[in-house]
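Novice: Pasted the sequence and its predicted model underneath.
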Amino acid sequence: MPRTSLPADALAAATARLEYFTPRWPEGRQPVHTCYVPADRVHPDVVTEWGAQALAALEGHVPSPEGLTELLDLEPALAADVHAGVRAKLAAEPVEDLRIDFEDGYGSRPDAEEDADAERTALLVRAWLDAGVAPGRFGVRIKSFDTPELVRRGVRTLDVFLTALGGPPPGFVITFPKVTSRRQVEVFGDVLDLFGVPLRFEVQVETTRSVVDASGLLALPGYLEAGRGRVSGLHFGTYDYTAGCGLGAAHQHLAHSACDFARHVMQLAAAGRGVELSDGSTNVLPVGDAVREGWRTHYRLVRRSLAHGFHQGWDLHPAQLVTRYAAVHAYHREGLATSAARLRAYAERVAGAVLDEPATAQALSETFVRALDCGALTPEEVNAVTGLGVPELRNLARRGR
């Protein structure tokens, strides 16, 4: 019994102003990347073409695990597993998320031309859906709301696209670029309400005003509130953001500390809100005589993103798929035995050198689920090292959800 007894009415009064936070979590599988393709370059076989070009690059430059060992400084055994996994992934599912781009990659065009591309690409997506070959996630990036003309054109493109598509199917998402104010997010949500169907969108964090507003406050929490539950993701935009910070061209890259600050704010704003995070792109492409340099740069940046908790990023060229999947697979396979032992010990309640909290067990489980979702590990491999089946892993990963 307590030595004192607190009056119930006094306790109620003391706690009356408490606000209780109920976390929300992203729904479904998060892709490891988003491939941005200008709308005029989207054709019926664009996804298989990206996969074929990526496979050709793999076979042309690193046809064996030994080549991957040298290129990415991987241990031979790990390189063998990663090489086989990347080849299988590129053959089966090269693109996890496709964004049809009507913004920077597409540019400004006559209304008739953009209308035609919006309708044509929507019909292509519909054909993919009917044939069962659409990427797991897909959508459009419209123009920003920087000027009245861009607002008009962006909304019109979305209207034409959705009309031709016949409404938003599962997996459809809209990318809203260059957001500079909470009011833009509010207005965009009002516009989406006019369609009369549930529509979610990603906010691209590529302006300084997306991170800190004009009054000096962090802007992103307000953006998520203004989205009224519609915001599904925050995507970082490397080059607009670094240019906005005044960085010179030589310092406009994902590893710059200015980008780290923006990404940390994104993490804080999105935590527990059911909002996914995606890192930006690198313009150092693996093409021509710079294939190996481009691959090393891309691999290093993807691994850095993963270490910072960003499990998704932008890919701008088919050959980047090689190092996207190499980085993701290596990340999930390295330290596999240690992570599995910790998770098994937690599940079996066996005391070891590390006494993990439930939150850590959840994080370990989420890592294995991500590895399964992207094909880095098979259910049989995971079961062999953890003793857990896929349903048990997913239940652990959803602790408290």
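Specialist: Looks like it came in fine.
Novice: contacts, neighbours, all on C-alpha from now
Specialist: OK.
Novice: Could you pull out the strands in the stretch 251-400 of the chain for me?
Specialist: Secondary structure of the stretch 251-400 of the chain by DSSP state E, counting those that start in this stretch: the strands cover 276-278, 313-315.
Novice: Can you check which of the ones you listed gets nearest to Val211?
Specialist: strand 276-278 (14.3 Å; CA to CA).
Novice: who does that closest one touch, helix- and strand-wise?
Specialist: The contact analysis (3 or more CA pairs under 8 Å, 6 or more residues apart in numbering; DSSP states H and E) places strand 276-278 against strand 231-236, helix 257-270.
Novice: I'd like the next helix or strand past the first one.
Specialist: Beyond strand 231-236 on the C-terminal side, the first helix or strand identified by DSSP states H and E is helix 238-244.
Novice: List the buried residues for that next one?
Specialist: Buried residues in helix 238-244, defined by neighbour count with 16 or more other CA atoms under 10 Å: Thr238, Tyr239, Tyr241, Thr242, Ala243.
Novice: between these, which is nearest Ala345?
Specialist: Thr238 (40.6 Å).
Novice: what sits against that closest one?
Specialist: Glu206, Gln252, His253, Leu254, Cys259, Gly280, Ser281, Thr282 (CA atoms under 8 Å, 6 or more residues apart in numbering).
Novice: One more to weigh against that first structure:
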Amino acid sequence: MQVTLAHPLAHVPGFAPAHAEQARRYPPRPVAWQPVHTVYVPADAFHRGTVAEWGRAAGSLFAAHLPGSTVLAEVFGEVFGAYAGGDVSEGDLARAVHERVAAKLAGEPVEDLRIDFEDGYGVREPAEEDAHALAAAEAVAAMHAEGTLPRRWGLRVKSFADGDPERSIRTLDGFLTAVTARAGLLPPGFTVTFPKVLMESYLGQFAACLAALEEGLGLAEGTLRFELQVEAPQTVLFLLRSPGLVPSLGGRLAAAHFGVFDYTAALGLPPHEQRLDHPACDHARHVMQTALAGTGVELSDGSLAAVPATDSAHDVHALWRRHAALVRHSLAHGFYQGWDMHPSHLVSRHVTTYAFHLARRGAYAERVRAWQERRAAGDGLLDEPATIKTLAAALARSDLALGEPR
């Protein structure tokens, strides 16, 4: 005999507040567009033509060293060998990727730009950094007017761990004040990267500074958001012990970016082991995924600190293979974004990313259809609802990365 409770919630003490807290910490969100990379440029080297220069440089390397899909398939053999198969041959995949990368480098080589006032810039005299912040703001305003500003953009400020938070906020304040004055608004897509967070309390302090800047600049509440750089063991520890971290920051934490070289150095790894695919880095990335799953905070992997030794085909191809292997490693671990530090990286980034998304679209769509029709997929798979949800998210992510209509 079934017993019906007149007032069910009354018989589950504490459920309502617990469920409300669940919704606050893990609100349901659809898959949204995320850049495949972040390009870092030192502030003193940045100008209004930087993105165009990177696109031309990457395009020249692509044209010179990948003249057709056959060469592309040879150079990136491990990529196409890993991703092709089933109803997508290596040749067909290579042709599709070659066409898309050529168009990407010509039309939108950089999806996310970060003007760097930290490690890539160094310590300068106060007046010099002030001047570079103003010059960067003028360049951004000009790019916005020209329509050349990437969809996502921003700057990386100095760390509070350096002991001089005023310098960090002064640069951000001067930059934002100048951008909004010259552009008449804050162009969409802005974010700021907050590095070397050794103390959890720095995050709340930085969020409070962003709120104060918003008020001073007359920006809508919540406009200024930031990325946490995970590049210290201390950061990994407080991510694990602070499940309420994201909601405590009032929606200002937009992303977490892994910093491979500071992290591996902090662990005492020898120089030749400071690499993105080291097991210690895998551990840090898995902690990031575990701690931030369901929060809506984007994840980004780190970078390769290498460029082609020369402009020869041998050296350029070697660099591309090395970088492509790291991008594949990131994608396999669920990190769909990474850092690029040189125009050559744009080629291997886009080749690997396009191959990853194009190769499995048909197979993923067939598995979703089979589940909807309550039948086994063509290869006999009987997918679980959780897998179907992942497949649907992968298709949505693929559409967004490839620019396909939904």
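Specialist: Cool, got the structure. Just so it is clear, the model here is predicted, and its values are computed rather than measured.
Novice: Shared with the second structure, which of the contacts of Thr238 of the first structure?
Specialist: For the contacts of Thr238 of the first structure, the aligned pairs still in contact in the second structure (both residues aligned by TM-score structural alignment, their matches' CA atoms under 8 Å) are Glu206, Gln252, His253, Leu254, Cys259, Gly280, Ser281.
Novice: To which residue of the second structure is the second one aligned?
Specialist: By that I understand Gln252 of the first structure. Gln252 of the first structure maps onto Gln274 in the second structure when the alignment is built from TM-score structural alignment.
Novice: Against Thr264 of the second structure, how distant is that match?
Specialist: To Thr264 of the second structure, Gln274 of the second structure is 6 Å away according to CA to CA, to the nearest Å.
Novice: before we move on, the earlier item: dump the contacts of Thr238 of the first structure into JSON lines; add distance to Arg152 of the first structure and neighbour count as well.
Specialist: Shown next, in JSON lines, are those (distance: CA to CA, whole Å; neighbours: other CA atoms under 10 Å):
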{"residue": "Glu206", "distance to Arg152 of the first structure": "21", "neighbour count": "25"}
{"residue": "Gln252", "distance to Arg152 of the first structure": "31", "neighbour count": "21"}
{"residue": "His253", "distance to Arg152 of the first structure": "32", "neighbour count": "21"}
{"residue": "Leu254", "distance to Arg152 of the first structure": "32", "neighbour count": "22"}
{"residue": "Cys259", "distance to Arg152 of the first structure": "31", "neighbour count": "23"}
{"residue": "Gly280", "distance to Arg152 of the first structure": "27", "neighbour count": "26"}
{"residue": "Ser281", "distance to Arg152 of the first structure": "28", "neighbour count": "22"}
{"residue": "Thr282", "distance to Arg152 of the first structure": "30", "neighbour count": "22"}
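Novice: okay if I get these as TSV plus distance to Gly171 of the first structure?
Specialist: Listed next are the contacts of Thr238 of the first structure as TSV, based on distance: CA to CA, whole Å:
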residue	distance to Gly171 of the first structure
Glu206	24
Gln252	32
His253	30
Leu254	27
Cys259	28
Gly280	21
Ser281	22
Thr282	25
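Novice: tell me the two of these that are most distant?
Specialist: Pairwise across the contacts of Thr238 of the first structure, and taking CA to CA, the largest span is found between Glu206 and Thr282, at 14.0 Å.
Novice: quick one: the strands in the stretch 51-200 of the second structure?
Specialist: 112-116, 152-156, 190-194.
Novice: Would you reformat the ones you listed as JSON lines and include mean neighbour count and distance to Thr290 of the second structure?
Specialist: Listed next are the strands of the stretch 51-200 of the second structure as JSON lines, based on neighbours: other CA atoms under 10 Å; distance: least, CA to CA, whole Å:
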{"stretch": "strand 112-116", "mean neighbour count": "25", "distance to Thr290 of the second structure": "25"}
{"stretch": "strand 152-156", "mean neighbour count": "23", "distance to Thr290 of the second structure": "25"}
{"stretch": "strand 190-194", "mean neighbour count": "23", "distance to Thr290 of the second structure": "21"}
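Novice: mind checking which of those strands is nearest Gly59 of the second structure?
Specialist: Here strand 112-116 is closest among those (CA to CA), at 17.6 Å.
Novice: Show me which pair in the buried residues of helix 238-244 of the first structure is furthest apart.
Specialist: Largest pairwise distance in the buried residues of helix 238-244 of the first structure, by CA to CA, is 8.6 Å, between Thr238 and Ala243.
Novice: okay, and the common contacts of those two?
Specialist: Gln252.
Novice: ok, so what distance separates the equivalent of Val205 of the first structure over in the second structure from Arg367 of the second structure?
Specialist: Using TM-score structural alignment to pair residues, one finds that Val205 of the first structure aligns to Val230 in the second structure. Going from Val230 of the second structure to Arg367 of the second structure by CA to CA gives 36 Å.
Novice: Cys206 of the first structure contacts Leu234, doesn't it?
Specialist: Careful, residue 206 of the first structure is Glu; it's not Cys. No - counting by CA atoms under 8 Å, no contact exists between Glu206 of the first structure and Leu234, whose distance comes to 10.0 Å.
Novice: so what sits against both of the two?
Specialist: With CA under 8 Å, 6+ apart, Glu206 of the first structure and Leu234 have no common neighbours.
Novice: Ok, which of the helices and strands packed on strand 276-278 of the first structure comes nearest Thr360 of the first structure?
Specialist: Nearest to Thr360 of the first structure, of these and by CA to CA, is helix 257-270 at 17.7 Å.
Novice: what's the mean distance for the closest one versus the second structure?
Specialist: For helix 257-270 of the first structure, the mean deviation from the second structure after alignment is 0.7 Å (mean CA distance after the TM-score superposition for the first structure).
Novice: Could you list the buried residues of that helix?
Specialist: For helix 257-270 of the first structure, by 16+ other CA under 10 Å, it's Ala258, Cys259, Ala262, Arg263, Val265, Met266, Gln267, Ala269, Ala270.
Novice: Give the aligned equivalent of the last one in the second structure.
Specialist: Aligned counterpart of Ala270 of the first structure in the second structure: Leu292 (TM-score structural alignment).
Novice: Using TSV, lay out the helices and strands packed on strand 276-278 of the first structure together with distance to Val191 of the first structure.
Specialist: Formatted as TSV, those follow (distance: least, CA to CA, whole Å):
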stretch	distance to Val191 of the first structure
strand 231-236	14
helix 257-270	23
